[in-house]
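J.: All I have is the shape, not the residue letters:
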C-alpha cells in the first residue's frame, strides 16, 4: 500500500529513526548517524511508492532491487523492511546479538528483502551494475537502486563501476548518494575531497539530480525523473544532515559508529516523538 500523504511519510521517517535509536542503543553499538540521514529516503522508497516491492513475495521477479552499498547503516534498512512487513518488528532489538539474522551489516539469504551482502565500502555500485545489466539482458523493466555514502566515493572501484554503467547504457540503474559530508574521521573534504561532486558524475556520463535529501516530495520527484531515462544511468545526490532528527547527533561525526548511552537514548526518543506530533 502506497502512502500519498506527505505528513504521514514524514511521520514514518521519524518512526524509522526511532527504530534505529532503539536498535543501536539496545545493541550498544552500530551506526546511527548515517542511518538517520537516510531515513527520509527509505520512507519515500519503501512507503511512498518510490520503489516497487512486495513484502509478501520478496523474490518477486519484477521487483525493484535495492543495494545498500554503505552496509554499516543496516539499521535503517532493517527498520524499513520490518515496518514494511518483511519480518516481525520484534526482531529489530536483536540487532548485532549473537545468533541473530540482523547482523551489523546486511547478509543476503538471512533477511528477506536484503538483495546483497554489503559492508566492504566501495563495492555496492559494482554489484548494482551487475544486477542492472542482468535485467537489461533479460529484457526486464525493474530498476536497481544503490545507496552510497559520500565517504565511500573516495574508493576508486566506484568510478570503475560508473564508467561501466555508462558504457553499457544501464538506464535502469539509480545511484543515490547520501551527501552528509561526514565520515568516521570527520569532514569528507578533509580526508579526500569530493567536490565538485555533481560535475564528477556528469563527467562519467551520468544524469545527475541534486536534491534536499530530507524533502520527501523532492526525493520522489527525483526518482520519477531518473526512471524516465532511456540511455544513461542516474545519480541522485542528496544533501543531508548526518544524525538528522536528534539534536546532539546532527553534524556530529562521533555518532558515525557510536550508539547513544542511556541518557542520550532518552533524549533522542523524546525529540523524535515530539517530531511526530
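T.: Structure received. Keep in mind that what you see is a predicted model, and the values were worked out from it rather than measured.
J.: From now on I want contacts and neighbour counts done on CA atoms only, so please keep to that.
T.: Will do.
J.: In this structure residue 118 contacts residue 73, no?
T.: No. Proximity of residue 118 to residue 73 does not meet the contact threshold set by Cα atoms under 8 Å, at 10.2 Å.
J.: who's more crowded, these two?
T.: Neighbours of residue 118 and residue 73, each counted by other Cα atoms under 10 Å, are more numerous for residue 73; the result is 27 against 22.
J.: Just the helices from the stretch 151-277 of the chain, written as ranges.
T.: Remark: helices assigned in the stretch 151-277 of the chain by DSSP state H, counting those that start in this stretch are 157-167, 188-191, 197-203, 216-227, 262-275.
J.: give me every residue that touches residue 67.
T.: 114-116, 124-125, 127-128, 144-147 (Cα atoms under 8 Å, 6 or more residues apart in numbering).
J.: Any of those residues buried? List them.
T.: Under a neighbour-count criterion of 16 or more other Cα atoms under 10 Å, the subset of the contacts of residue 67 counted as buried comprises 114-116, 124-125, 127-128, 144-147.
J.: Which SSE is immediately downstream of whichever helix in the chain runs longest?
T.: The residue-count maximum for a helix in the chain (DSSP state H) belongs to helix 6-27. Elements were assigned by DSSP states H and E; along the chain past helix 6-27, the next helix or strand is helix 32-37.
J.: residues in contact with the helix or strand that that next one is followed by?
T.: Later in the chain than helix 32-37, the nearest helix or strand by DSSP H and E is helix 39-46. Applying Cα under 8 Å, 6+ apart, the contact partners of helix 39-46 are 9-10, 12-14, 16-17, 50-51, 53, 76-77, 80, 84, 213-216, 219-220.
J.: Included below, for side-by-side comparison, is a second structure:
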C-alpha cells in the first residue's frame, strides 16, 4: 500500500503555528489543574502537529467517520497533549479547555475513549497500544478499508515484552497500514529510560523485527514531516516505525532545564511565566 497520496492539506496555517498552539493549549489546561504531564505535551507537540495537519485523513465534524485514519494514544498520561491537538483540529471545542480534569469533563487527566470524541482507545496500561494497533490494522485490511493506523507510544513501553510481541505480529501479517510513532524523551518515572532498561540500538532492532525504521529529531518539524512522507511511501508490505527524539518541555527553556522531567512540577506562579516565555517564541 503506497500511502503517499493520503496527505491532506488542512489550511494555510503553518505547522509551526499549529505546534505552538498545541503547546499553548496544553499549558492553559495544566494551569487549570495546577499540574499535568506538561513536559510530554510540550515535547510531542511537533509530532502531533505533523500528524493531524499533514498526515492524517479525518473529518473534524464526524470523528467516527469509517474512512478516517486511526490515531491511537497508547500512553494515556499524554492525554493533555491529545486534547490540545483535538481542539486545534476542531474535533473538541476550545471552550471546554477550562473543564480539563474536572468532574463530568470530557477531558479526564488520563485519556478515556468513552469520554472524548477523537480518542480511539483508553491507553495507560503501558505496552498495550501497539497490540491494539496491530489488531485494528488487521481488521481494517479484512474490511478492505484503506485507513491507516498510527500508534503513539513512549520509550518506556519499549521495555514491555508485549510491545515486541506486537511488533513481531505486525511484521508477520505484513501490516503496511500500520505506522508506530515512538516518543523517545529518555524519561521514565524512575529515571532515564536508557538507564532503566536500554533498548538500543533502536532502528536496527525494529528492522530485525521486520519493520521499516527511521529515527529523527522529533522537535525538527521539517524532519518530522519528511519522516511521515517517507514512511507512507514505503512500497514493501511491512509496518513502519518512526522514532522521535524529543526534548521534554520543549519551548519553555526554564522548564527544559528541570532535573526531574517525567512529571514536571510547575509552581503556581510559573504557569503565567511559562505562557509568557512561549509567547516570546510565537512563530509568524
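T.: Nice, I can see it. Just so it is clear, the model here is predicted, and its values are computed rather than measured.
J.: In the stretch 51-200 of the second structure, what residue spans correspond to strands?
T.: For the stretch 51-200 of the second structure, the strands defined by DSSP state E, counting those that start in this stretch occupy 70-73, 149-154, 178-184.
J.: now those in TSV, with distance to residue 9 of the second structure?
T.: As requested, the strands of the stretch 51-200 of the second structure are arranged in TSV below (distance: least, Cα to Cα, whole Å):
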stretch	distance to residue 9 of the second structure
strand 70-73	18
strand 149-154	18
strand 178-184	20
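J.: To residue 39 of the second structure, which of the ones you listed lies closest?
T.: Evaluated with Cα to Cα, those place strand 178-184 nearest to residue 39 of the second structure, the distance being 12.1 Å.
J.: residue range for the closest one in the first structure?
T.: Counterpart in the first structure of strand 178-184 of the second structure, with TM-score structural alignment as the criterion, is residues 173-179.
J.: what's the average distance of the matching stretch to the second structure?
T.: Its matched residues in the second structure lie on average 0.6 Å from stretch 173-179 of the first structure after superposition (mean Cα distance after the TM-score superposition for the first structure).
J.: sorry, back to before: look up the residues that both of residue 118 and residue 73 of the first structure are in contact with.
T.: Common neighbours of residue 118 of the first structure and residue 73, using Cα under 8 Å, 6+ apart, are residue 105.
J.: can you tell me which residues contact residue 163 of the first structure?
T.: Residues touching residue 163 of the first structure, when contacts are defined by Cα under 8 Å, 6+ apart, comprise 204-205.
J.: again, 10 Å this time
T.: With contact taken as Cα atoms under 10 Å, 6 or more residues apart in numbering, residue 163 of the first structure is in contact with 157, 201, 203-206.
J.: Please convert these to TSV, extending it with distance to residue 59 of the first structure and neighbour count.
T.: Shown next, in TSV, are the contacts of residue 163 of the first structure (distance: Cα to Cα, whole Å; neighbours: other Cα atoms under 10 Å):
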residue	distance to residue 59 of the first structure	neighbour count
157	28	17
201	32	19
203	36	10
204	32	16
205	32	18
206	29	26
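J.: For stretch 52-71 of the second structure, buried residues please.
T.: Within stretch 52-71 of the second structure, the residues that qualify as buried are 52-60, 63, 68-71, counting by 16+ other Cα under 10 Å.
J.: Distance from that stretch to the middle of the chain?
T.: Per Cα atoms, centre = their mean, to the nearest Å, the displacement of stretch 52-71 of the second structure from the mean C-alpha position of its chain is 15 Å.
J.: same deal with stretch 67-84 of the first structure?
T.: Its chain's average C-alpha position is 7 Å from that of stretch 67-84 of the first structure, according to Cα atoms, centre = their mean.
J.: same thing with stretch 18-34 of the first structure?
T.: Between the mean C-alpha position of stretch 18-34 of the first structure and that of its chain there is a distance of 15 Å (Cα atoms, centre = their mean).
J.: OK, contacts around the residue most central in space within the first structure?
T.: Among the residues of the first structure, the one closest to the centroid is residue 147, at 4.5 Å (Cα atoms, centre = their mean). The neighbourhood of residue 147 of the first structure, defined by Cα under 10 Å, 6+ apart, consists of 38, 41-42, 66-71, 124-125, 128, 174-178, 235-236.
J.: In the second structure, what sits opposite it in the alignment?
T.: Across the two structures, residue 147 of the first structure finds its equivalent in residue 152 of the second structure, going by TM-score structural alignment.
J.: Skip the chain neighbours and tell me the closest residue to its match.
T.: Taking Cα to Cα, 6 or more residues apart in numbering as the measure, residue 152 of the second structure lies nearest to residue 181, with 4.6 Å between them; neighbours along the chain are not counted.
J.: Would you mind measuring from residue 106 of the first structure to residue 142 of the first structure?
T.: The span separating residue 106 of the first structure from residue 142 of the first structure equals 22 Å under the rule Cα to Cα, to the nearest Å.
J.: With neighbour numbers in mind, choose between those two.
T.: A direct count of neighbours by other Cα under 10 Å for residue 106 of the first structure and residue 142 places residue 106 higher, at 28 against 20.
J.: what's the matching residue for the more buried one over in the second structure?
T.: Per TM-score structural alignment, the equivalent position to residue 106 of the first structure in the second structure is residue 111.
J.: surely its match meets residue 105?
T.: No. Using Cα atoms under 10 Å, residue 111 of the second structure makes no contact with residue 105, being 11.3 Å away.
J.: unless I'm mixing things up, residue 30 of the second structure is touching residue 271, no?
T.: Yes. Taking Cα under 10 Å as the contact criterion, residue 30 of the second structure and residue 271 are neighbours in contact, 8.1 Å apart.
J.: who has more neighbours, the two?
T.: residue 30 (22 against 18).
J.: which residue lines up with that one in the first structure?
T.: Aligned against the first structure - with TM-score structural alignment as the criterion - residue 30 of the second structure pairs with residue 24.
J.: if I look at that match, how far off is residue 104 of the first structure?
T.: Summarising the geometry, the distance separating residue 24 of the first structure from residue 104 of the first structure, computed by Cα to Cα, is 10 Å.
J.: what is in contact with the two at once?
T.: Where contact means Cα under 10 Å, 6+ apart, the residues bridging residue 24 of the first structure and residue 104 through contact with each are 30-31, 75, 95-96.
J.: Buried ones among those residues?
T.: 30-31, 75, 95-96.
J.: Nearest to residue 256 of the first structure, out of those: which one, please.
T.: Comparing those against residue 256 of the first structure with Cα to Cα picks out residue 31 as the nearest, at 5.5 Å.
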